[in-house]
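just a sequence and a predicted model for now, questions to come.
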Amino acid sequence: MAGSLYSHTGSGSNYLCLTTDPLWGHYDDSAGVHTAQIYGAEYEGLVFSSSLHDEDAPCSVCQSKAARTVMMIPGRNKCYTGWNMEYNGYLVANNIDNTKSEYVCLDSPPDVIYGGHTDQNGAVLYSVEGICGSLPCPPYVNGRELTCVVCSK
């Protein structure tokens, strides 16, 4: 998994699954200051698994042979009736002190890239908590980490 540096205000805002065997076109190997940049992703503030802190996050692609529609439902860990669960876990994103990122449903238990446990702080993943106000509480609970589920139909 990869994304922009957690503190950069530019570059992309979404996380990407990068290939393990890149092919190159035209390139310049000098690192430029006026470029977009991409970094590997690592786990940071995951309240449900502190043992993953600073581990590098792999990426996965979900394929469903029969499904025509796939959706991620934040705030649930089970699909609605008539939908098939592909996986469930916890909602993650960059934290509030850094630049914006997309929300991702992180499989539970999450996998790691073995040997990648140094604190690089590239793209980072934190648990997402609900905050009451314009978010209705109930049914949400202030400060509670949100689950998620990926469903197909």
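Sure thing, it's come through.

could you use CA atoms for every contact and neighbour count after this?
Will do.

hmm, who's touching stretch 113-120?
42, 53, 54, 55, 56, 57, 58 (C-alpha atoms under 8 Å, 6 or more residues apart in numbering).

6 Å instead?
Residues from elsewhere that reach stretch 113-120, judged by C-alpha atoms under 6 Å, 6 or more residues apart in numbering: 54, 55, 56, 58.

quick one: end-to-end length of that stretch, please.
Stretch 113-120 has its terminal residues 13 Å apart, counting by C-alpha to C-alpha, to the nearest Å.

sort out which residues of it are buried, please.
Within stretch 113-120, the residues that qualify as buried are 117, 120, counting by 16 or more other C-alpha atoms under 10 Å.

please compare the first structure with the one that follows:
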Amino acid sequence: MDPDWDEYKDGVAGKKGYVFGTEYQLFDGTNDIGKKGFGDWDVPCSVCRTEGASSTLMIPGKTKCSDSWKREYSGYLMSGHANHVAATQYICVDRDFEKVPGSSANKNGALLYPIEARCGSLPCKPYVEGRELTCVVCSK
């Protein structure tokens, strides 16, 4: 909410990247994971900070950490839609995700969708075609 600026030129220009706010694309009856009623709500920014840990690791497809690691949180693997051309990365969204109050306007900047397993180069045993993937963030 308080950006620092360096050298810049005001105005929209071509051939640049853009940064957007992000909305959940979790509509009741469509993407039934986690909490309900989060379609088009803005995603708040967050930072995973750990006391005394020097490493953090996000592990897709898991809900627990190995014995020598501490679980910070677990939830659902999410990213932009597979058919969208915007740059994106997989992120682990806490299963107790939150929304920005009063932000339910559909502005379609960056959009977060649950990630499903697709069989092929990803083996369908142990993975299941179409099943939403979990994730865990661990520290050590």
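In hand now; what should we look at? Quick caveat, the model's predicted, so the values are computed rather than measured.

neighbour-wise, which one of the contacts of stretch 113-120 of structure 1 leads?
Neighbour counts for those, by other C-alpha atoms under 10 Å, peak at residue 56, which reaches 29 neighbours.

trace it over to structure 2, please.
In structure 2, the residue paired with residue 56 of structure 1 is residue 42, using TM-score structural alignment.

burial count for the residue nearest to its match when sequence neighbours are not counted?
Among residues not flanking residue 42 of structure 2 along the chain, residue 23 sits closest, at 4.3 Å (C-alpha to C-alpha, 6 or more residues apart in numbering). Using other C-alpha under 10 Å, residue 23 of structure 2 has 26 other residues around it.

for residue 23 of structure 2, what is the corresponding residue in structure 1?
By TM-score structural alignment, residue 23 of structure 2 lines up with residue 42.

just residue 102 of structure 2 next, same as before
Match for residue 102 of structure 2 (TM-score structural alignment): residue 115.

flag every buried residue along the strand ranked longest in structure 2.
Longest strand in structure 2, counting residues (DSSP state E): strand 70-79. Residues of strand 70-79 of structure 2 classed as buried by neighbour count (16+ other C-alpha under 10 Å): 70, 71, 72, 73, 74, 75, 76, 77, 78, 79.

ok, now stretch 122-135 of structure 2?
In stretch 122-135 of structure 2, counting by 16+ other C-alpha under 10 Å, buried: 127, 132, 133, 134, 135.

which ones are touching the corresponding residue of structure 1 for the third one?
So that's residue 133 of structure 2. When structure 1 is aligned by TM-score structural alignment, residue 133 of structure 2 is paired with residue 146. Taking C-alpha under 6 Å, 6+ apart, we find residue 146 of structure 1 in contact with 75, 91, 128, 129.

now residue 144 of structure 1. Nearest residue, chain neighbours left out?
That would be residue 129: by C-alpha to C-alpha, 6+ apart, it lies 5.1 Å from residue 144 of structure 1.

neighbours of that neighbour, how many?
When neighbours are counted by other C-alpha under 10 Å, residue 129 of structure 1 comes out with 17.

one more: residue 152 of structure 1?
Around residue 152 of structure 1 there are 19 residues (other C-alpha under 10 Å).

is it true that it touches residue 73?
No: under the criterion of C-alpha atoms under 6 Å, residue 152 of structure 1 is not in contact with residue 73, lying 10.8 Å apart.

and the match of residue 102 of structure 2, that one's in a helix?
No: under DSSP: H, G, I helix; E, B strand; the rest coil, residue 115 of structure 1 sits outside any helix and is assigned coil.

still on that earlier bit, so of the contacts of residue 146 of structure 1, which ones are in helices?
Residues of the contacts of residue 146 of structure 1 located in helices (DSSP state H): none.

which one of those residues is nearest to residue 69 of structure 1?
Each of the contacts of residue 146 of structure 1 was checked against residue 69 of structure 1 using C-alpha to C-alpha; the closest is residue 75, at 19.1 Å.

trace residue 105 of structure 1 over to structure 2, please.
Checking TM-score structural alignment: residue 105 of structure 1 goes with residue 92.

report the contact partners of that match.
Contacts of residue 92 of structure 2 by C-alpha under 6 Å, 6+ apart are 76, 77, 135.
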